[in-house]
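In: Sequence isn't available, so here's the structure alone:
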């Protein structure tokens, strides 16, 4: 939230134009607690960010419709496992933060 607030404050009155890009970058950035992006936890796949389309990366260049369809089916089959793994990682992260906080109290 601090990054979002800082970025939008820098823009002044033009914050509405930039809001979608800031939110998109937040949704496609892996979070420390889960190790996954919020987008991938909801949809089961990694998002292709606009810069990958403008300056094609290896991941974007090598993808065909057939490969994409097969990958989507595979991701739908493993999404529950990915979410369970993220839940376990969140619990471990929460314990780590709690230990660190309690050590300093």
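Out: Arrived safely. Computed from a prediction, not measured in an experiment: that's the story for all the values here. Residues are numbered from 1 along each chain as shown.
In: contacts, neighbours, all on C-alpha from now
Out: Noted.
In: Report the central residue of this protein.
Out: The residue lying closest to the centre of the chain (CA atoms, centre = their mean) is residue 37, at 2.1 Å.
In: all strands of this protein, in order?
Out: Applying DSSP state E to the chain gives no strands.
In: which residues of it fall in helices?
Out: 2-11, 15-27, 38-43, 50-54, 58-61, 65-104 (DSSP state H).
In: Show me how far the shortest one is from its chain's centre.
Out: Taking CA atoms, centre = their mean, to the nearest Å, one finds the center of helix 58-61 at 18 Å from the center of the full chain.
In: residues making contact with it?
Out: 48, 52, 53 (CA atoms under 8 Å, 6 or more residues apart in numbering).
In: which ones are touching the first one?
Out: Think residue 48. By CA under 8 Å, 6+ apart, the contact set of residue 48 is residue 60.
In: and the gap between it and residue 56?
Out: Distance, residue 48 to residue 56, using CA to CA, to the nearest Å: 10 Å.
In: can you check residue 39 too?
Out: Distance from residue 39 to residue 56, counting by CA to CA: 20 Å.
In: more crowded one of the two?
Out: A direct count of neighbours by other CA atoms under 10 Å for residue 39 and residue 56 places residue 39 higher, at 17 against 12.
In: So the more buried one sits against residue 30, correct?
Out: No. The criterion here is CA atoms under 8 Å, and residue 39 misses it with residue 30 at 9.2 Å.
In: Who are the contact partners of the spatially closest residue to residue 82 that is not a sequence neighbour?
Out: Spatial nearest neighbour of residue 82, excluding adjacent residues (CA to CA, 6 or more residues apart in numbering): residue 41 at 7.5 Å. Residue 41 makes contacts with 79, 82, 83, as judged by CA under 8 Å, 6+ apart.
In: got another, please set it beside the one above:
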């Protein structure tokens, strides 16, 4: 967990801070905005999990960058947090080769544009009756462990490449 802020100017609801939490494996991020962070005590991470500092700092940087691009009125950034999270959760991470949404739910997210302009996936699912849709969804969820194993393997290869580059 980490806090972003104080953010100037404050949002229209007087919030100046964003509290960010990230799951190390899936890279799933949760955020909330707050007026102050006075009840949060700062604790440094142990040497056992130093890589978590990098993961949360990267998430902070990406969320700030997404918000900066989405916000025209600097005071309206808190209203854009849900959309920024959707963008963050549906972008593939280099370290895992998958989206956080896929790793949590076992399928890719239906993004708003797919509702307006149906993709092949949406058209195929719309033609299924309820029983077939439930069966297909159950099969997708059964494959989630296999997808996660592939991601673990991809992550290990990524860490090895990063270590080789660092050691050069």
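Out: Nice, I can see it. Fair warning: this is a prediction, and the values are worked out from it, not measured in the lab.
In: thinking again about what came up before, and the residue nearest to residue 82 of the first structure, what's its match in the second structure?
Out: Per TM-score structural alignment, the equivalent position to residue 41 of the first structure in the second structure is residue 103.
In: distance of that match from residue 147 of the second structure?
Out: Using CA to CA, one obtains 7 Å as the distance from residue 103 of the second structure to residue 147 of the second structure.
In: count of neighbours near residue 25 of the first structure?
Out: The burial count for residue 25 of the first structure: 13, using other CA under 10 Å.
In: Trace residue 29 of the first structure over to the second structure, please.
Out: So, by TM-score structural alignment, residue 29 of the first structure is matched to residue 91.
In: show me what contacts the residue nearest to that match when sequence neighbours are not counted?
Out: Nearest-residue entry for residue 91 of the second structure: residue 99, 5.4 Å, with adjacent residues in sequence omitted and distances by CA to CA, 6+ apart. Listed by CA under 8 Å, 6+ apart, the contact set of residue 99 of the second structure reads 26, 89, 90, 91, 92, 93, 108.
In: how about the second one, what does it touch?
Out: Same thing as residue 89 of the second structure. 28, 29, 99, 100, 101.
In: overlap between these and the first structure?
Out: With the contact criterion set to both residues aligned by TM-score structural alignment, their matches' CA atoms under 8 Å, the contacts of residue 89 of the second structure that also touch in the first structure are 99, 100, 101.
In: With distance to residue 128 of the second structure added, can I get those in CSV?
Out: Converted to CSV, those look like this (distance: CA to CA, whole Å):
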residue, distance to residue 128 of the second structure
99, 26
100, 26
101, 23
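In: Tell me the one of the residues you listed nearest residue 55 of the second structure?
Out: residue 100 (13.1 Å; CA to CA).
In: isn't that closest one right next to residue 86, touching?
Out: No. If you go by CA under 8 Å, residue 100 of the second structure and residue 86 don't touch, sitting 10.1 Å apart.
In: neighbour count winner among those two?
Out: Taking other CA under 10 Å, residue 100 of the second structure and residue 86 do not tie; residue 100 has more neighbours (24 against 14).
In: quick one: contacts for the counterpart of residue 7 of the first structure in the second structure?
Out: Mapped onto the second structure by TM-score structural alignment, residue 7 of the first structure lines up with residue 66. Residues near residue 66 of the second structure by CA under 8 Å, 6+ apart: 84, 87.
In: before we move on, back to that, buried deepest among the helices of the first structure, which one?
Out: Most buried of the helices of the first structure, by mean neighbour count (mean count of other CA atoms under 10 Å): helix 38-43, with a mean of 16.
In: what's the mean distance for that one versus the second structure?
Out: Compared with the second structure after fitting, helix 38-43 of the first structure deviates on average by 0.9 Å (mean CA distance after the TM-score superposition for the first structure).
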